[in-house]
Every structure is written in C-alpha cells, then in structure tokens.
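1. Based on what follows, work out the 3D shape:
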Amino acid sequence: MTRAVLGIIGGSGIYDLPGLQDVREETIASPWGEPSAALTRGEIDGLPIVFLPRHGKGHVLSPSDINYRANIDVLKRAGVTDLVSLSACGSFREDLPPGTFVLVDQFVDRTCKRESSFFGKGCVAHVSMAHPVSPRLHVHLAAAAKAESIAAVQGGTYVCMEGPQFSTLAESLMYKAQGFSVIGMTNMPEAKLAREAEICYASVAMVTDFDCWHPDHDAVTVQDIIRVLNSNAGKAKALVARLARDFPREHELCPIGSDRALDSALITAPEARDPQLLKNLDAVAGRVLRS
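-> From the prediction side, this is the model:
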C-alpha cells in the first residue's frame, strides 16, 4: 500500500490553507519551468497535505500564464497521490446559484494557448480522458461537503475557456444551450496533466456568478465576484479540513485507473525515445519508464 498524500490547488481567493500543523514551505525544481509558487507542506490529523496557490501568492498569474506542467510535476515530486482543485466559476443553470459548490465530473477544453501534455516529440503517449475525475475522490468530497452542511451538487460539466476576458453573450448562450453546468478558466489542461502524472484528480467548482447569459449578471465584474469569493473561500477551507480528517491514510486504488494511466499509454518504441525528454519525465512517468 502507498501512503496517501492529499494535494490541494487553491484557485481565486484561496492563497493559503489555515489549519495545517507542522507547516513548512518547500521549493521544488521542475524541468518544466517555474511553478506558480513554493509548496506549503503540513498535516491535518496526521494526513500529509501539500498546498499550491494556482495563481501565485497575491494572484499574480492569469489563467493563461500559469505553468500547469510545472505545477503538476512538483506536486508529483512532492508525493501527492490525490489532488483536489478548488476553482471559482460561473454558472449556466438557475439551480446552481452563486455560493453553490459543484463537484464536476466532466470537462470541455476550449483553451488554445497552453501546453497540455508532458509527452510529445521523442516520447508519445495517449492517456484516456473519458472519465477525468477519480470516482473515489469525488465520493470523499461529497461526504465531506455533507458533513459540513455545504451546498454541493454532484456531477456537472465544466467548460474551460482561455480567458482572461469573460465570455461574450453569444458564447455564454451557446454554452448554456449545449447543457454545460459551469464555466471557468483553469481546470484544463490541469486535469489532463494530472492524469498523465497518474495523480487521482477531482474538482470543486465554486460558483461566483451566473455568467452573462443571465439578465441579472450580464456585466460580470471582478468586484461582484470577489464578494462571493470571500464567502466561498471560507467554506472551501472547511471542506478541505473535513476531507482531510476523514480521508483514508493509505491511497485507494482508483477504480478507473487514474493512478495507472500510463500502463498502456506509451507508444514510442524504447530505442526511439528522446533521452532529454525521458529525463524530464522522471517524476511524471518514472514508474513505467523504469519498468
């Protein structure tokens, strides 16, 4: 059995994680560049926790400027087995009002400016993304939300736009008509990279507004969002604390194989693989490359 290490990526409004014991900061070098910030390590009731603010301390990185590969790589190097993404989002549904937490289980990737894979020329791999969220992690989050009396809806589709601008009205109406639940700017390629790194991943999409399809939200502003962000942040920290207290201390094998995603993913012949790329993949793919 592998010891569980819970990773938390904090989105807009969540730049620290109070309640950690034995807190220390750790800077880990990555061959993929600079991560958003140094990692914060600690424990909650004996469970190792690794926290990373996605936008950096003080929110200095826009969604398009985040080095998603470096973030996932350093979390992997830190031993994270299960990763929870906390993200602000807009809603396309009246029954998902501001303040609601959505435990999404599907994603639509509309980004276009981001490096979305650790693999490429010199070592090609194809992982399955049919089911991007680890079911057991999803269940633990739902149980923690219920225990903390946090309004959380299980299931939903998160469409990830490039940003940093908010949607046009036409885009918002299109996404709503397609049946998507929420919209954000950060969960892709984060979820894809977590799958390549064989880290179980789940996302808590915290609704801040109805997006501009809604007549009462047709001019979404940062000031409007920040007011809801502050309330959501407090609930998110309570959710994480409960999740950690109740979380299994040994990593549970993922029923959909999130933690073994590379078992049959590599297609490049061993003799044709690029040595430098293999060196960069030492943490992400070391398990299969060394076997």
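
2. C-alpha only now, for contacts and for neighbours.
-> Fine.

3. Show me what stretch 1-10 is in contact with.
-> Contact with stretch 1-10 is made by 16, 47-54, 75, 79-87, 244, 248-252, as judged by C-alpha atoms under 8 Å, 6 or more residues apart in numbering.

4. Kindly check the end-to-end length of it for me.
-> 28 Å (C-alpha to C-alpha, to the nearest Å).

5. One more: stretch 24-39?
-> By C-alpha to C-alpha, one end of stretch 24-39 lies 8 Å from the other end.

6. what's the answer for stretch 55-64, then?
-> 10 Å.

7. Pull out the buried residues from stretch 217-224.
-> Of all the residues in stretch 217-224, those buried under the rule 16 or more other C-alpha atoms under 10 Å are residue 220.

8. Relative to the whole chain's centre, how far out is that stretch?
-> Here the centre of stretch 217-224 is set off from its chain's centre by 24 Å, with C-alpha atoms, centre = their mean, to the nearest Å.

9. follow-up on the earlier one: may I see the ChimeraX selection of the buried members of the contacts of stretch 1-10?
-> Buried subset of the contacts of stretch 1-10, written as a ChimeraX selection, criterion 16+ other C-alpha under 10 Å:
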select :47,48,49,50,51,52,53,54,75,79,80,81,82,83,84,85,86,87,244,249,251,252
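
10. Remind me what the top helix by length along the chain packs against, helices and strands.
-> When the chain is parsed with DSSP state H, its longest helix is helix 222-246. In this structure, helix 222-246 makes packing contacts with strand 39-44, helix 135-147, strand 200-209, judged by 3 or more C-alpha pairs under 8 Å, 6 or more residues apart in numbering; DSSP states H and E.

11. Let's compare: structure for the following, please.
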Amino acid sequence: MSDTMIAVIGGSGIYEIDGLENAAWQSVETPWGAPSDQILTGTLGGVKMAFLPRHGRGHVHTPTSVPYRANIDALKRLGVTDVISVSAVGSFREEMAPGDFVVVDQFIDRTFAREKSFFGPGLVAHVSVAHPTCPRLSEACFTAATNAGITVHKGGTYLAMEGPQFSTLAESKMYREHWGADVIGMTNMPEAKLAREAELCYASVAMVTDYDSWHPDHGEVDVAEIIATLTGNAQKGRDLVARLPALLGASRAPCPHGCDRALEFAILTAPDARDPAMIAKLDAVAGRVLTP
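-> Have a look, this model is predicted:
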C-alpha cells in the first residue's frame, strides 16, 4: 500500500479546490521547464491533494503553449498517484448537453505542435495507450459526479484538436458523423499520454459548454455562452472533486489496471546504450525502472 495523492489539473473555469486544509502554493522545478503555475497542495478529507491550473492563474497559456511535460513531471515529483483532468469541451451528441459532464475513456489525437513524450533519442520507450484512462479512477469520478447531482455520462471519445480556433463546420460534421467522436477539446492530449509514461493513473472529466458548430439549432460556437456555462460548471466541478477523497481513500493498493507499471517492459534502449543525460532528466518520471 502507498499513500494516495490526488492531483486535479483544472481547465477553463476551475481555479481552486474548496475546503483544502493547510493549503500552500509550491514552486516545482523540472528538467522540462516550469509548469503552468505553482501547484497548490494540502489535504482534503484526510487525503493529500494537489491542484494545478492548466492555463496558469489568469489564463495565460494557450492550449498549445501549456507545458504538458513540466506539469506531469512536477506532479510526479510531488508524489501524486492519481490525476484528474477537468476541462471544458464542446459536444457532438444531442444527449450530451451544455452543463453535462462526460467521463471520457477514449481519445483521438489531432494535435500536431506539441511535445508528446518524455522519451527520445538515447532512451526509447513505447507505452500502450489503447485504454488511455484508468477505469478505477474514472469510476470514482463518475460516482462522485452522480452523488453531486450532476448529469454525467459514463464513457465517451474526446477529439483533441490543436486550436486555439474552434472547428470549421466541415470539421465538426466529420468528427461527429464519420469519426465517432463525442466531445471536442484542446488540452487532454498529450496530457493523457504523458501521464501514462509517468505511470500515473489518469481520468478525464469533460464539462460540456456548447454543441461545437454542427448543431442546426445552435450555429457557431458563442464564446459569451461558453463563459456563462463555464461559471455553472465550475461549481459542479468543485463539488465533484470534494467527493473524491472519500471514494479513493488515504492509502491505495497497486492499480488493478497496471497504470502505475506502464513502463515495466516499455523501454527498448539497451542499458549500456542509454544516454546519461536522458536518464537524469527522467529521474522522476521513470526512476522506478531506470534506477539499478
């Protein structure tokens, strides 16, 4: 058994955790640069918590400029075991209405301007992201949302686009009608892939703000309407987070789905061919399998 430490990566509209005890903002240095912001740590219901505003306080990072590698590395350095991503999305499904939440379980990655791995030349690794979210952690998020009275959908495919512009009508129809995506956002990739490389359990809670541009009755995305929906979703998101410590507990067994052992057989570079500089950079992310 190990201590549970839950990290919440807050997206648009989520900038705090209610009721956090012994709260303090911490600066964390990483080999990948500075995270999006300082990280707020404390305890909630007897469980260690961390909160990282994905876009930085004041919303200073675009979806592309978010330092995803630094964020995940920093959380790992703090001892985080479970990462809850909270983010705003558009919906491709009539039944997934603005104000609803979706506990995402699949992704289509259409981003192209971001570093997507901690590994590279000199230290090569391939992890599986066939199932990119942790079923145990996702179930806890679904239960927490249900208990909070939130309309929540279990399972869904998140189309990650580069942004920062919203989709064209043609793109929106293609993603919905031909690709089978359920929601669209700009920030869960490469975040989910990096969490897997760092052997962190990861769950994605998508908060629907609009119907993207496909819906015949809603037309193009209206930013004013999105912001209004975000305000309501933010409180719902905090209500969900407040229920997670009781569901996950202060101590945890190894992940039954192997998220915390994702690197067990992933590194292909022979030990005597590994770049010492890369090994040093990966001390937090992959130290478990790289340290003799």
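
12. out of the helices and strands packed on helix 222-246 of the first structure, deepest packed?
-> strand 200-209 (a mean of 28; mean count of other C-alpha atoms under 10 Å).

13. average offset between that one and the second structure?
-> Superposed on the second structure, strand 200-209 of the first structure shows a mean distance of 0.2 Å to its aligned residues (mean C-alpha distance after the TM-score superposition for the first structure).

14. which parts of stretch 277-285 of the first structure are buried?
-> Buried, per 16+ other C-alpha under 10 Å, within stretch 277-285 of the first structure: 277-278, 280-285.

15. quick one: the longest helix of the first structure to chain centroid distance?
-> For helix 222-246 of the first structure, the distance to the chain centre is 15 Å (C-alpha atoms, centre = their mean).

16. Skipping adjacent residues, who's closest to the residue mapped onto residue 44 of the second structure from the first structure in space?
-> Structural alignment (TM-score structural alignment) places residue 44 of the second structure against residue 44 in the first structure. Of all residues not flanking residue 44 of the first structure in the chain, residue 20 sits nearest, at 5.6 Å (C-alpha to C-alpha, 6 or more residues apart in numbering).

17. okay but that neighbour is in contact with residue 42, surely?
-> Yes. Between residue 20 of the first structure and residue 42 there is a contact under C-alpha atoms under 8 Å: 5.3 Å.

18. Between those two, which contacts overlap?
-> Joint contacts of residue 20 of the first structure and residue 42 (C-alpha under 8 Å, 6+ apart) are residue 49.

19. just the strands in the stretch 1-150 of the second structure please.
-> 2-3, 5-10, 21-26, 39-44, 47-53, 82-91, 101-104, 106-109 (DSSP state E, counting those that start in this stretch).

20. Once aligned, what mean separation remains between the second one and the first structure?
-> Spelled out, it's strand 5-10 of the second structure. Relative to the first structure, strand 5-10 of the second structure is 0.3 Å off (mean C-alpha distance after the TM-score superposition for the first structure).

21. Look up the closest residue to residue 143 of the first structure, ignoring the ones flanking it.
-> That would be residue 243: by C-alpha to C-alpha, 6+ apart, it lies 8.0 Å from residue 143 of the first structure.

22. picking that back up, go through the strands of the stretch 1-150 of the second structure and name the closest to residue 148 of the second structure.
-> strand 101-104 (11.5 Å; C-alpha to C-alpha).

23. list the buried ones in that closest one?
-> For strand 101-104 of the second structure, by 16+ other C-alpha under 10 Å, it's 101-104.

24. The residue nearest to residue 44 of the first structure and residue 162 of the first structure, how far apart?
-> Taken as C-alpha to C-alpha, the span from residue 20 of the first structure to residue 162 of the first structure is 33 Å.

25. Distance check, the residue most central in space within the first structure against residue 282 of the first structure.
-> Taking C-alpha atoms, centre = their mean, the centroid of the first structure lies closest to residue 85, which sits 3.4 Å from it. Remark: distance between residue 85 of the first structure and residue 282 of the first structure (C-alpha to C-alpha) = 24 Å.

26. repeat for residue 226 of the first structure
-> With C-alpha to C-alpha as the criterion, residue 226 of the first structure and residue 282 of the first structure are 39 Å apart.

27. swap in residue 66 of the first structure?
-> 22 Å.

28. now swap in residue 50 of the first structure and tell me
-> Counting by C-alpha to C-alpha, the gap from residue 50 of the first structure to residue 282 of the first structure is 20 Å.

29. Please list all residues in contact with residue 151 of the second structure.
-> So residue 151 of the second structure contacts 99-101, 145 (C-alpha under 8 Å, 6+ apart).

30. Could you find the counterpart of it in the first structure?
-> Counting by TM-score structural alignment, the partner of residue 151 of the second structure is residue 151.

31. How about residue 283 of the second structure?
-> Residue 283 of the second structure maps onto residue 282 in the first structure, by TM-score structural alignment.

32. my guess is that match is in a helix, correct?
-> No. Counting by DSSP: H, G, I helix; E, B strand; the rest coil, residue 282 of the first structure falls outside a helix, being coil.

33. Alright, that wraps it up for me.
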